[in-house]
Every structure is written in C-alpha cells, then in structure tokens.
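J.: Everything below, folded, please.
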Amino acid sequence: MAESGILLVDKPQGITSHDVVARTRRALGTRKVGHAGTLDPLATGLLIVGVEGATRLLTFIVGLGKTYRATIRLGQTTTSDDADGDIVGVASSEAIARVTEERIRAGVAALTGEISQIPSAVSAIKVDGKRAYDRVRAGEDVQLKARDVVISRFDVADVRRAEDAIELDVEVVCSSGTYIRALARDLGADLGVGGHLTMLRRTHVGRFEVAGAAVVDEIADATLTSPADAAALVLGRIDVPADTARDLRHGKRTDVPESFDGQRAAIDPDGELVGVVERRGSAMKSVMNMPERQR
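T.: Here you go, the predicted structure:
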C-alpha cells in the first residue's frame, strides 16, 4: 500500500489537475488519490494532492486562501477569459491610449476587498449536474450566479504598453473560490477595453508553497508531508495522551487538554494524526478520524 500523506506538485502548463491525479495514481500504485483546488490547463503552480488516508484532509485544505502571480492583457476579450479561448473583442488603439496608470490603479482598487464576482462561464462549476464548460462547448448560453469573494491583495508589479494592448504583471492574494480570469475580465470591462488572462501561477495555498514542490516526472520519488504535519500546518496541533487518542478514535467526547477554539489536529504520543477535533463546550470530539496505521 502506498504511503499516506500530502504531496505538493508543481503542475505544468497544458495538463489538467485530473491528469496530475492520474499520474500520481500510476506513480504510487494506488487509486486513492485526490486533489484540493483545481488549476486550469493554462495555469501552473501548486496543486495539493492527497494520497491514501490523507485524502480525508483535502476537505480542510480546499477552502484555504490562495496566492497567484498572473499576467493580464488589456485590450482583448476571449470566450474563456484567458488565452485558451477565442478572441471575440479587440479595443481600438485610441481606447488603449486612454487607459492611464491612474485608471488602472482605480480599477484594481475597485476589485480589492470583499467583492461580488461572476465566475467565468468556461469553468468547472456544475450547472444542473453538468460542468459549465461542457454546456458552453455544447453551444449553450451559460449564466452563472455571482459569489462573494475576498481579494486581500491585488498588486500590479509591472505595466507593459503596446499600441494594441497593455500587459499587467500582478500578484493576487484571495479567498478560495476566486477566479483570477474573472478579475482580468472585470478589470478590462471597467477600463472599457476588455481583458483576459495570459499567464497564471499559483504560488501558495494557505501555508503550503510551491517552492520545493515536485514536478510531475518526479512524483514517484517525491517526499510526502505526513498527515500529522499537514494537518498541524492547516489547523494547528493539539497533543493528546494515548488514552485520549483511543477514546477519540472510538468517537467519544474527551476532556480538553488545553484551551482552543474551532478545530485542531489531534496528535498522539507516537506523532500520528488521530484526526481533526472540535471544541464542544468543556469537551472535544473528533469530527474526522484518520485510519489507524497498521504496525
């Protein structure tokens, strides 16, 4: 059986997140593999993959905040809001010339903080059980509902001008569920010239970072982060004695060895992850138990 743990993969451009899962299954010889947070084929960077029992941790990882580096091209709109789509609108050189850096800063500021965002129609969001991008490819007019997201930081690192377009290199720190393609689209619309994404790289998911992540050809030899270390990084840890660990695994409420709010990763004396515990008044109870490792 494959080792249980969290695998950090630096996804290359041109393959899907599911392709990475399939390669991981072949490389590690197990079907029990999943990922937290889809990256489009255009995008590169950090994909968090769970293996064996650690797939149970993915539900606690998927909602973490994300950090991206991206390039936005102002002056063109596409069917998918990124460079994989067909160009459907081109701004005039006069309109491009009217986009000053002051206007760009104002547009970026308007898209920072708590905002309501309509995801790109060409997305993996399900509409009546079918992926939105499949409906779009079938010729349907897909209208997705707006969702509230938080853009903690939207920084412009560089501005490059040409007669027919303006390219912005940006860094975005955002809540889970944010579509960077939609930010590019909405910034371009606000400036009256249209916009789409030409490059996207995810550098962080919560406290996990792409530095040191395995490339897809090295998955078989990659070091996995243990479930205990991964859960502690996401939730913080609480160390429990052996008898408490046993009771938690049996679904019992136990005393709280130290004060905490919310959820924590419960670690037994052997350094194994018991599961995720939640405070219930003066007691705590496991809300997710890990499978016990065979010794």
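J.: make it CA atoms for all contacts and neighbour counts henceforth
T.: Fine.
J.: shouldn't Thr71 be in contact with Arg160?
T.: No. Judged on CA atoms under 8 Å, Thr71 makes no contact with Arg160 at a distance of 10.4 Å.
J.: what about Asp141, which helix or strand?
T.: According to DSSP states H and E, Asp141 maps onto no helix or strand at all.
J.: for it, what are its contacts?
T.: Asp141 is in contact with Arg135, counting by CA atoms under 8 Å, 6 or more residues apart in numbering.
J.: Lys128 and Leu144, how far apart?
T.: Slight slip there: residue 128 is Asp, not Lys. The gap separating Asp128 from Leu144 is 11 Å, by CA to CA, to the nearest Å.
J.: swap in His35?
T.: With CA to CA as the criterion, His35 and Leu144 are 24 Å apart.
J.: the more surrounded of the two?
T.: The neighbour count for His35 versus Leu144, taken as other CA atoms under 10 Å, is higher for His35 (22 against 17).
J.: Distance check, the residue nearest to that one when sequence neighbours are not counted against Glu3.
T.: Distances taken as CA to CA, 6 or more residues apart in numbering place Val49 nearest to His35, at 4.3 Å, with adjacent residues excluded. Computed with CA to CA, the distance linking Val49 and Glu3 is 13 Å.
J.: So these two - more neighbours on which side?
T.: Applying other CA under 10 Å to Val49 and Glu3 shows that Val49 carries more neighbours, namely 24 against 15.
J.: May I ask which helix or strand encompasses the more buried one?
T.: strand 44-51.
J.: quick one: contacts for the nearest residue to Arg249 once chain neighbours are set aside?
T.: Excluding its sequence neighbours, the residue lying closest to Arg249 (CA to CA, 6+ apart) is Asn289, at 6.3 Å. Taking CA under 8 Å, 6+ apart as the criterion, Asn289 is in contact with Leu248, Arg249, Val274, Gly275, Val276.
J.: now Asn289: how far from Val276?
T.: 7 Å.
J.: List the contacts of the strand holding Val49.
T.: 2-13, 17, 21, 32-39, 55-58, 200-205, 209-210, 213.
J.: got it, and stretch 113-124?
T.: So stretch 113-124 is in contact with 79-81, 131-134, 136, 142-153, 178-179, 181-182, going by CA under 8 Å, 6+ apart.
J.: what about 6 Å?
T.: Ser80, Arg131, Ala132, Tyr133, Ala146, Arg147, Asp148, Val149, Val150, Ile151, Ser152, Ala182 (CA atoms under 6 Å, 6 or more residues apart in numbering).
J.: May I have the distance across that stretch, first residue to last?
T.: End to end - CA to CA - stretch 113-124 spans 24 Å.
J.: buried sites along the longest strand along the chain?
T.: Assignment by DSSP state E gives strand 147-161 as the longest strand of the chain. Along strand 147-161, these residues count as buried under the neighbour rule (16 or more other CA atoms under 10 Å): Val149, Val150, Ile151, Ser152, Arg153, Phe154, Asp155, Val156.
J.: Do I have it right that Val172 meets Val156?
T.: No. Using CA atoms under 6 Å, Val172 makes no contact with Val156, being 9.0 Å away.
J.: let's see this one next to it:
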Amino acid sequence: MNDSSPQGILVCDKPQGLSSHAVVSRIRRWFGTRKVGHAGTLDPMATGVLVLGLGRGTKLLGHITGVSKTYDATIRLGAGTPTDDADSEPDLITDPAVLAAVADADIETGVAALRGPIDQVPSAVSAIKVDGKRSYARVRAGEDVVLEPRRVEIDRFDILETRRDLGAGHIDVDVVVDCSSGTYIRALARDLGADLGVHGHLTALRRTRVGPFDLGAAVTIPEDLDSPTPPLLPLAEAAAALLPTVSVDAAGAKALMQGKSLAGPWASGGEALASGAEVAVIGDGELVSVAEIRGDSSLKSRTAFAIGLA
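T.: Modelled structure (predicted):
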C-alpha cells in the first residue's frame, strides 16, 4: 500500500491577522491535501511558530501540543481591554498620575512575582470550552464568564526594554517568556497591570519556539498558493526531536503493528527507559509508532504510523 499524499511536519511563521484555522485552510490548498492540523492555536493578532501536521503527521500533533514555548511580547501598562490584547479597544484607563508613579523597579518586581509555577486565570475571551461552548462565544453572547485558574509554569519572564510615553498614557514593556503549554501571555499582561494597579494588555506577540521547533525552521506562507511547496520534516526526524528513540527490525515493526508487544529491556542513547516512558520507534529510517514501555519492560505500540505492515 502506497500513500503519495504529503506526510510530515511543517513549521510555519504565521502572519498577523490570520487565525490558526485560516492557516490550516491555506496549507490544505498549498499542498493539495485535506488532512492538515495544527499543534496549538495562535491568536490572529500573534505571529510566529505554528506547527502543522500533514497526513499521518496529524497523529504526532498531540505530542507537540504539550511542549514548552517561547514568546516575544509587548505589554502595555496603563489600559486594559476586554480581550486582554489589542484586538479590542481599551475599556479600563489608568489615571496618568498613578501610572507616572510606577517605577522601573516596580515593574521588575511585578514581573518577578509572575515567574515560576503560578495559578493563572485564562482570558475569558479564549477558546476554552465551558459546558461544551467556547468561552469567547459565551462572552460575545453577553454572559459574564470567569474561568477556573490553571497551574502553569513560567520558566523565564525577562524585561528586554521599557518605553515610557506618559503623554499618551502608557508604558510599553518588551519581554521574553519561556512557559509551559496552556499559558496565556495576554493573561500575564493583564495580571502584571493588575498587580501594579495600572491595568495592562498585550499589544504584540510573536511565538519564537514550540518545543524543539523554532523560527529558524519556519517557512513563510506565500500569497501565491501555486508556488512550489517546501519539503516537510520527516515523521521520524520530528518524533526523534520530541521523544527518546528505539530501533526495530522489519519483524519487530510488523509485530508492533499487529498489536503485539516486544520484550525488553529497552534503552535510548545508552540510557535505560523506565516503565511508562513514551518512545519513538524507528524502523528502516521510518517512524513505525509511538510506543510505551510497559511495567514488564516490554514495548507496546500506542499510535501506529507505518502502513502496509499489519
């Protein structure tokens, strides 16, 4: 059985103004395939790394969604918006005298307080579902939505530059953030402003890294979708960047695809693999499956990628 449709991972540099769904639609047209998905939404205002899976690459997206991410952002202190970013007009304005009293040291202290593990309340205008309905849809319908806090990890939250324009009523703070999956950078902007007593929202956001995938590997989506398509990152290479790898021969690959277990113990890079570990199984240079190390040290396939073996 041969599958000539595109199979692999594409890292793209999402342009401003497009939703992640719109990017998926453009990639479908560009590559001439329907089976395309993405690993984690970027708001239309944001730019930067959006990882997409094509064909069997969509099966790998679940392993990409939960990885850590890096963002460059600009936080504007002095005003808040309903969406916590620049996609809506300010509805909370700080008194200029109060804003002028905020020193750089105060901003640094506020940023430091938001590093590490924190309980973050996501922005109400978000895609989180509440009783089966998107939170943003409930807000737009006039409902007062307050989401439950979520534990996230802010590994890095550093100030790059602070620019004051008190005449215009704001202080802009350029930052870089390394964080766990599920973190809302616009919620960090909102909370920093709230902690300083001056309101805050996000005016710029660029995602520069998703796990092992960064802007250096990203392609720009052309306006002319009849342009030649770039090569996709092979599934084996993408999986190896995300997970420990083990190699199997043709017989082992076929056995895994038939639902059988392969006796262990198993190791990757000279390190023994513990029970419960997820691994990328490679056979003849191809991704056979994402498998799990069982309690008896055997290997059992969880997600099959190879075709024509079972």
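J.: Gly182 of the second structure -> the first structure?
T.: Under the alignment (TM-score structural alignment), Gly182 of the second structure maps onto Gly177 of the first structure.
J.: Just to be sure, that match is in a helix?
T.: No. Counting by DSSP: H, G, I helix; E, B strand; the rest coil, Gly177 of the first structure is not part of a helix but coil.
J.: Check the gap between it and Ser152 of the first structure for me.
T.: Following CA to CA, the distance that separates Gly177 of the first structure from Ser152 of the first structure is 13 Å.
J.: Repeat that for Ile180 of the first structure.
T.: 13 Å.
J.: Pull the residues that contact the longest strand of the first structure.
T.: By CA under 6 Å, 6+ apart, strand 147-161 of the first structure touches 112-117, 166-175.
J.: Give the buried subset of those as a PyMOL selection command.
T.: In PyMOL, this line selects whichever of those come out buried by 16+ other CA under 10 Å:
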select buried, resi 112+117+166+167+168+169+170+171+172+173+174+175
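J.: ok, how many other residues are close to Pro228 of the second structure?
T.: Pro228 of the second structure has 10 nearby residues by other CA under 10 Å.
J.: Could you look up the SS state of it?
T.: Looking at Pro228 of the second structure with three-state DSSP, the answer is coil.
J.: Name the nearest residue to the residue nearest the centre of the first structure, ignoring sequence neighbours.
T.: Nearest to the geometric centre of the first structure sits Gly37, at 4.0 Å (CA atoms, centre = their mean). Of all residues not flanking Gly37 of the first structure in the chain, Val62 sits nearest, at 5.6 Å (CA to CA, 6+ apart).
J.: To which residue of the second structure is that neighbour aligned?
T.: Checking TM-score structural alignment: Val62 of the first structure goes with Thr65.
J.: residue in the first structure matching Ala46 of the second structure?
T.: Under the alignment (TM-score structural alignment), Ala46 of the second structure pairs with Ala43 of the first structure.
J.: doesn't Leu200 make contact with its match?
T.: Yes. With contacts counted by CA under 6 Å, Ala43 of the first structure reaches Leu200, the gap being 4.8 Å.
J.: which position in the first structure aligns with Val145 of the second structure?
T.: So, by TM-score structural alignment, Val145 of the second structure is matched to Val142.
J.: quick one: its match from Ile118 of the first structure, how far?
T.: For Val142 of the first structure relative to Ile118 of the first structure (CA to CA), the value is 11 Å.
J.: Could you confirm Thr33 of the second structure falls within a helix?
T.: No. Assigned with three-state DSSP, Thr33 of the second structure falls outside any helix and is coil.
J.: burial measure for it, as a count.
T.: 15.
J.: Quick one: map it onto the first structure.
T.: Aligned counterpart of Thr33 of the second structure in the first structure: Thr30 (TM-score structural alignment).
J.: helix, strand or coil for the residue lying closest to its match once chain neighbours are set aside?
T.: Excluding the flanking residues, the one nearest Thr30 of the first structure by CA to CA, 6+ apart is Ala2, at 6.3 Å. When classified by three-state DSSP, Ala2 of the first structure comes out as coil.
J.: And Ala2 of the first structure? What does it align with in the second structure?
T.: Aligned partner of Ala2 of the first structure by TM-score structural alignment: Ser5.
J.: what's the burial count for that match?
T.: For Ser5 of the second structure, using other CA under 10 Å, the count is 14.
J.: Tell me the spacing between it and Ala239 of the second structure.
T.: Counting by CA to CA - Ser5 of the second structure and Ala239 of the second structure are separated by 19 Å.
J.: and Asp28 of the first structure, what does it touch?
T.: One correction, residue 28 of the first structure is Leu, not Asp. If you count contacts by CA under 6 Å, 6+ apart, then Leu28 of the first structure has Ala220 around it.
J.: can you rerun that using 8 Å?
T.: So Leu28 of the first structure contacts Ala2, Ile219, Ala220 (CA under 8 Å, 6+ apart).
J.: Look up how far Val20 of the first structure lies from the first one.
T.: The one in question is Ala2 of the first structure. Distance from Ala2 of the first structure to Val20 of the first structure, by CA to CA: 17 Å.
J.: OK, contacts around the alignment partner in the first structure of Thr94 of the second structure?
T.: When the first structure is aligned by TM-score structural alignment, the residue opposite Thr94 of the second structure is Ala91. For Ala91 of the first structure, the contact set (CA under 8 Å, 6+ apart) comprises Gly75, Gln76, Asp164, Val193, Gly194.
J.: which residue sits closest to the third one in space, ignoring its chain neighbours?
T.: Spatial nearest neighbour of Asp164 of the first structure, chain neighbours left out: Ser93 (5.4 Å); criterion: CA to CA, 6+ apart.
J.: quick one, helices of the first structure?
T.: Counting by DSSP state H, the first structure has helices at residues 17-28, 58-61, 93-97, 101-110, 132-137, 180-190, 227-235, 242-249.
J.: Now distance to Asp255 of the first structure too, for the ones you listed, in JSON lines please.
T.: As requested, the helices of the first structure are exported to JSON lines (distance: least, CA to CA, whole Å):
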{"stretch": "helix 17-28", "distance to Asp255 of the first structure": "39"}
{"stretch": "helix 58-61", "distance to Asp255 of the first structure": "23"}
{"stretch": "helix 93-97", "distance to Asp255 of the first structure": "64"}
{"stretch": "helix 101-110", "distance to Asp255 of the first structure": "48"}
{"stretch": "helix 132-137", "distance to Asp255 of the first structure": "47"}
{"stretch": "helix 180-190", "distance to Asp255 of the first structure": "44"}
{"stretch": "helix 227-235", "distance to Asp255 of the first structure": "19"}
{"stretch": "helix 242-249", "distance to Asp255 of the first structure": "8"}
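J.: Identify, out of those, the most deeply packed stretch.
T.: The highest average neighbour count among the helices of the first structure, using mean count of other CA atoms under 10 Å, belongs to helix 180-190 at a mean of 23.
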